[in-house]
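1. sequence first, predicted coordinates after that:
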Amino acid sequence: MDRHGNHGRREVPLMQTRRRRVSMADVARLAGVSSQTVSRVSNGHPGVVETTRQQVLAAMKELGYRPNSAARALKRGEFRTIGIILFTLSTTGNVRTLEAISSSAAQEGYATTLLPVAVPTQDGVRGAFTRLGELAVDAVIVIMEVHLLDAATVSLPPNVQVVVADSDAGDRYSVVDTDQAGGTREAVRHLLDLGHRTVWHLAGPEESFAAERRTAAWRATLTEAGRAIPPLVRGDWSAESGYRAGLRLAEQPDCTAVFTANDQMALGLLRALREKGRAVPEDVSVVGFDDIPEAGSFMPPLTTIHQDFAEVGRRCVDGVLRQMRADTTERGTTLVPTWLVRRDSTAPPPAEASGRPAE
């Protein structure tokens, strides 16, 4: 017994318990092949007999061998990794776009590295791009407001291609976006065609490109139709802000139709209207934007503009891969179509509120 009370047992230092990293030579010895053959199997080289390939794969599995992807990347001149820079995962659009980017990249044999910007400031953006320069990525997809991207002094690593989602940066970068203006026009025209004299708008935050594009299209559509433009009401994308705005809109007796800039704000608006005794759609019609999975379960089910976030993600990946393979930088904007999904939250206005303004 030693002075610590142990019966003849000796503690083994932690460093001695760590297993040595399995090498390519170890796999070669177990499989009975050359290290060059192991390298070919590891890199997916077609010139290996299938029985030999299976023999090598079995040895890799038995030994727990993991190929050195960094060394392979340096040899090939590519890392097969796409970086993604974005502000937040709290919005439906960002989450669904990110999911589509990741799955599309995986189908092409690429991994993704997420670089969230904790605070949407110039310093935050600059920090994300600094981290990007330290990582092994072949391309980057940016999901952020372009004014911050431009305002920050950012520099990309050499040969890293860029695609920006949800932005107006088409003259500086390759952009993929949903048809914000087209979707808004369809929403407003739907309400006007039902007989509403005009359409109120619950807008998103002023600093958002998507919100401003929808606001501009709402105003232009009413102007083209010769209708009055009601005062703009703003929210911050959240259901709570929609509720607060809804309490104010419910006090407007001439408000019979509201186009909301997203479905979450529409949810809060529906609650406020109900609490104030304004029935939807009998007294007030409501149209959202996004077509989130829960939109059909609102009370009443929400008429909304469908955005194909999955297609946006796919086209972002297609865009960066096309630039990488052609070794060229693209500019311009690709618009993904939107469409109206009609449910039960819209109807003709009350009889006394219907009709067009006098010519």
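-> Perfect, thanks for sending it. Numbers count the residues shown, from 1 in each chain.

2. please count neighbours and contacts with C-alpha atoms only from this point.
-> Will do.

3. now the strands for the stretch 51-200 of the chain?
-> Along the stretch 51-200 of the chain, the segments classed as strands by DSSP state E, counting those that start in this stretch run 81-86, 111-116, 139-143, 161-165, 174-178, 200-203.

4. make JSON lines out of the ones you listed and add distance to T92 and mean neighbour count.
-> Output for those, formatted as JSON lines (distance: least, Cα to Cα, whole Å; neighbours: other Cα atoms under 10 Å):
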{"stretch": "strand 81-86", "distance to T92": "13", "mean neighbour count": "22"}
{"stretch": "strand 111-116", "distance to T92": "16", "mean neighbour count": "18"}
{"stretch": "strand 139-143", "distance to T92": "13", "mean neighbour count": "25"}
{"stretch": "strand 161-165", "distance to T92": "14", "mean neighbour count": "27"}
{"stretch": "strand 174-178", "distance to T92": "14", "mean neighbour count": "25"}
{"stretch": "strand 200-203", "distance to T92": "17", "mean neighbour count": "26"}
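
5. right, and the ones you listed - which one's nearest L247?
-> strand 200-203 (11.9 Å; Cα to Cα).

6. now do the SS call for P231.
-> At P231 the chain is in coil, as set by DSSP: H, G, I helix; E, B strand; the rest coil.

7. A further structure is provided below for comparison with the first:
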Amino acid sequence: MVALTSAGDAQARRRPPSMAEVAALAGVSAQTVSRVANGRTNVEQATRERVLAAMGTLGYRPNRAARALRSGRSRSIGVLVYTLTSYGSTRTVNGIALEAAKAGYSVTLIPLASPEPADVSAAFETLAEQSVDGAAILLEVQRMTAAEIVLPTDLPVVVVDSGPPTRYPAIDNDQARGARLATEHLLGLGHRNVWHIAGPQASHSAEVRRTTWEKTLRDAGAPVPEVQRGDWSPEAGYAIGSRLAEDPAVTAVFAANDQMALGVLRALHDAGRDVPGDVSVVGFDDMPESASFQPPLTTIHQHFDRIGVECVSALLEEIENGERQDHALVPVELVVRASTAPPA
């Protein structure tokens, strides 16, 4: 015998659970459910977990469109990024996405064809169509000024890995401290000639590391070798490392990132020069693979996850409270491994 159901019964089953039903199951008010659904922080953790459990049991999903109409916010953050091929950019974007999700915000990613002002301005026009509440910009350029790039005046913006702009908070790892620690470490081991493989000249972080390396050597009264210019890749590190390996006077190399340092290690190995017996090598970034290089790489540890947290925190502070934060530098640390030693 086949059971028959009315259209009304079918419609009732299809009706999504309401906020009132979630509140009843969790034993709280509908206002508390609303606070949890909107990512508010003024809810006790135990209560929040009870509400989230009730949402999961009933299959409740907040209506983002209705919520946006009520609040005037989309609860979305835009991220403009020039390149996702670098380790730092990839990890920073990941950190932003994770932290935004914790706060109940989605992320709209807009890749840039170039870091030129016209392309950045065009990307912001695209973001305007997405109705984001704020935006983070990852350009890896030396400087971004309000005069060069046309941005919406009412949109909260933070800038990552760029020279301090005139109007927006800039958040970055402490590049200068990292370069100084790397150079001082090699000098402290007794190396007098510390060579540097820099990143692209247009890169803000590369130029800070290069100028700080040079200043640290001059302050120590050490000679300043000719800077070697790479492009962040292991291939560039290998090509430059092969040239440096031909000079027996080269005993220490500071590469501006771990990928170029990896190329240097391979070039020295292929040339029959021992690391660290003949040449000490230091990188920058502390990629997870760096501890597995042969030998394990001495490097500068950057907190890209912390950059993501700081970005989202600065944006939400302005989005929700109207308060603009100052520029912020995240501390870095020297991680000493087996690729550095006193000169033979």
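-> That came in fine, so what should we check first? Fair warning: this is a prediction, and the values are worked out from it, not measured in the lab.

8. returning to what we had before: turn the strands of the stretch 51-200 of the first structure into JSON lines, columns for distance to D263 of the first structure.
-> Below are the strands of the stretch 51-200 of the first structure laid out as JSON lines (distance: least, Cα to Cα, whole Å):
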{"stretch": "strand 81-86", "distance to D263 of the first structure": "21"}
{"stretch": "strand 111-116", "distance to D263 of the first structure": "24"}
{"stretch": "strand 139-143", "distance to D263 of the first structure": "20"}
{"stretch": "strand 161-165", "distance to D263 of the first structure": "20"}
{"stretch": "strand 174-178", "distance to D263 of the first structure": "16"}
{"stretch": "strand 200-203", "distance to D263 of the first structure": "11"}
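
9. so for R213 of the first structure, which of the ones you listed sits nearest?
-> R213 of the first structure lies closest, by Cα to Cα, to one member of those: strand 200-203, at 10.1 Å.

10. my guess is A291 of the second structure meets I300, correct?
-> No: judged on Cα atoms under 8 Å, A291 of the second structure makes no contact with I300 at a distance of 11.9 Å.

11. neighbour count winner among those two?
-> More crowded of A291 of the second structure and I300, by other Cα atoms under 10 Å: I300, with 26 against 16.

12. got a list of what that one touches?
-> I300 of the second structure makes contact with G178, L181, A182, G283, F284, D285, D286, V332, E333, L334, V335, according to Cα atoms under 8 Å, 6 or more residues apart in numbering.

13. among these, which lie within strands?
-> Of the contacts of I300 of the second structure, the ones assigned to strands by DSSP state E are E333, L334, V335.

14. just how off-centre is stretch 247-257 of the first structure within its chain?
-> 33 Å (Cα atoms, centre = their mean, to the nearest Å).

15. what range in the second structure does that stretch sit on?
-> Aligned using TM-score structural alignment, stretch 247-257 of the first structure spans residues 242-252 in the second structure.

16. next, the buried residues of that stretch.
-> S242, L244, A245, V250, T251, A252 (16 or more other Cα atoms under 10 Å).

17. among those, which one lies nearest to V279 of the second structure?
-> T251 (4.2 Å).

18. and the residue lying closest to that closest one once chain neighbours are set aside, what is it in contact with?
-> Distance criterion Cα to Cα, 6 or more residues apart in numbering; nearest residue to T251 of the second structure, sequence neighbours excluded, is V279 at 4.2 Å. V279 of the second structure is in contact with V250, T251, A252, V253, R273, T340, P343, counting by Cα under 8 Å, 6+ apart.

19. do E317 of the second structure as well
-> Counting by Cα under 8 Å, 6+ apart, E317 of the second structure has contacts E323, R324, Q325.

20. how about it, what's its partner in the first structure?
-> Using TM-score structural alignment, the equivalent of E317 of the second structure in the first structure is R322.

21. what about the helix or strand harbouring that match, how far off from the second structure?
-> Element membership of R322 of the first structure, judged by DSSP states H and E, is helix 309-326. Helix 309-326 of the first structure, aligned to the second structure and superposed, deviates on average by 1.1 Å (mean Cα distance after the TM-score superposition for the first structure).

22. buried residues, that helix. List them.
-> Residues 309-321, 323-324 are the ones in helix 309-326 of the first structure that count as buried (16+ other Cα under 10 Å).

23. next SSE downstream of it?
-> In N-to-C order, the element after helix 309-326 of the first structure by DSSP H and E is strand 332-336.

24. who touches that next one?
-> 168-179, 308, 311-312.

25. with stretch 197-217 of the second structure instead?
-> 140-143, 161-163, 175-176, 178-180, 183-184, 196, 223-224, 227-232, 237, 240, 253-257, 260.

26. buried residues in that stretch?
-> 197-200, 203-210, 212-217.

27. most centrally placed residue in the second structure?
-> For the second structure, T92 is the residue whose C-alpha lies nearest the centre (Cα atoms, centre = their mean; 1.7 Å).

28. which ones are touching it?
-> F304, D305, I307, G308.

29. that one matches what in the first structure?
-> T92 of the second structure maps onto T97 in the first structure, with residues paired by TM-score structural alignment.
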